[in-house]
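Enquirer: This is the structure alone, sequence omitted:
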């Protein structure tokens, strides 16, 4: 291996490790961030492949960590799934994050609703639609939202 390749390899590995020390990153994120520093994408992918083999980078670990942080912020499964897909880690399950934090998606939905609206009554259809839209934007499926409003109207 020529001297430049060894120096390049070390620089790429150091850049990857710096990112991974701050927080978990998906393989796709690492490739994008390190390649943006001017390194050849193929070399970056090779180094990341070695990091994966060593257990230093894991898309599954990233997905769990990311989902956990989004659940803490009150986001639903549809939104989290879409965001993971964008980051290249959409094929990993993340339901355990909500189970640990809120118990279920329905319970998380109720917590988010309660935090935003408290005990304020729904005065008209327009207000109900506005609240539905808010919850759907947060990534909660329509079925869960409808179930919540049925429960509230009892």
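Expert: Cool, got the structure. Model, not experiment: these values are computed from the prediction.
Enquirer: switch to C-alpha atoms for all contacts and neighbour counts from now on
Expert: Will do.
Enquirer: What sits closest to residue 140 if chain neighbours are left out?
Expert: residue 76 (4.6 Å; Cα to Cα, 6 or more residues apart in numbering).
Enquirer: try residue 61
Expert: Counting by Cα to Cα, 6+ apart, residue 24 is the residue found nearest to residue 61 once chain neighbours are left out, at 7.3 Å.
Enquirer: okay, now the one you found: neighbour count?
Expert: When neighbours are counted by other Cα atoms under 10 Å, residue 24 registers 21.
Enquirer: Tell me how far it lies from residue 56.
Expert: 9 Å (Cα to Cα, to the nearest Å).
Enquirer: go on, residue 95?
Expert: Taking Cα to Cα, one finds residue 95 at 23 Å from residue 56.
Enquirer: Against that first model, consider the following:
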């Protein structure tokens, strides 16, 4: 059993889960030259084994129930996905409105409406770290708390 080739390493990574082009390049960086890595990744793309758009859609599908669009955008950008692919994935995979998703995230974490300014700030910070917009957070925390939700 010899040392696995770049192609074999790339296939192993892609067999476990989808990877963005940048992630795959980073994982293969210690095992070959940049031009070799680019050629292997390009070939994986030609074969349909690696796709940034498929990766972005899967990422958004898996995380949309817990995070806001802002957090999804920043996470995907950090993983090397282009802006237009990010927007397309968010548009295609986020079926519920941003407000509805934020409401569900808030209700899953907190059982009651904020009773005082300190609790209001705590809930607002929670939603902000989840990537929801400040305007949306203010709107959501001002509406009456619905126990049935």
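Expert: Yep, it's here. What you are looking at is a predicted structure, and each value in this text was computed from that prediction instead of being measured.
Enquirer: sec struct for residue 29 of structure 1, please.
Expert: Recorded secondary structure, residue 29 of structure 1: helix (DSSP: H, G, I helix; E, B strand; the rest coil).
Enquirer: To which residue of structure 2 is it aligned?
Expert: Using TM-score structural alignment, the equivalent of residue 29 of structure 1 in structure 2 is residue 23.
Enquirer: Which residue is the nearest non-sequential neighbour of that match?
Expert: residue 79 (6.4 Å).
Enquirer: Counterpart of the one you found over in structure 1?
Expert: Per TM-score structural alignment, the equivalent position to residue 79 of structure 2 in structure 1 is residue 87.
Enquirer: Next one: that match relative to residue 55 of structure 1, how far apart?
Expert: 19 Å.
Enquirer: Looking at those two, which is more packed in?
Expert: Neighbour totals were compared for residue 87 of structure 1 and residue 55, and residue 87 leads with 18 against 9 (other Cα under 10 Å).
Enquirer: what's near enough to touch residue 85 of structure 1?
Expert: Taking Cα atoms under 8 Å, 6 or more residues apart in numbering, we find residue 85 of structure 1 in contact with residue 91.
Enquirer: now do the one 5 residues further on
Expert: Applying Cα under 8 Å, 6+ apart, one finds that residue 90 of structure 1 lies in contact with 63, 81-84.
Enquirer: Closest to the centroid, which residue in structure 1?
Expert: The residue lying closest to the centre of structure 1 (Cα atoms, centre = their mean) is residue 66, at 3.8 Å.
Enquirer: Who are the packing partners of the helix ranked longest in structure 1?
Expert: Assignment by DSSP state H gives helix 3-22 as the longest helix of structure 1. Packing partners of helix 3-22 of structure 1 (3 or more Cα pairs under 8 Å, 6 or more residues apart in numbering; DSSP states H and E): helix 27-35, helix 41-53.
Enquirer: okay, and stretch 34-44 of structure 2 goes to which residues in structure 1?
Expert: Using TM-score structural alignment, the residues of structure 1 aligned to stretch 34-44 of structure 2 are 41-51.
Enquirer: Good, wrapping up.
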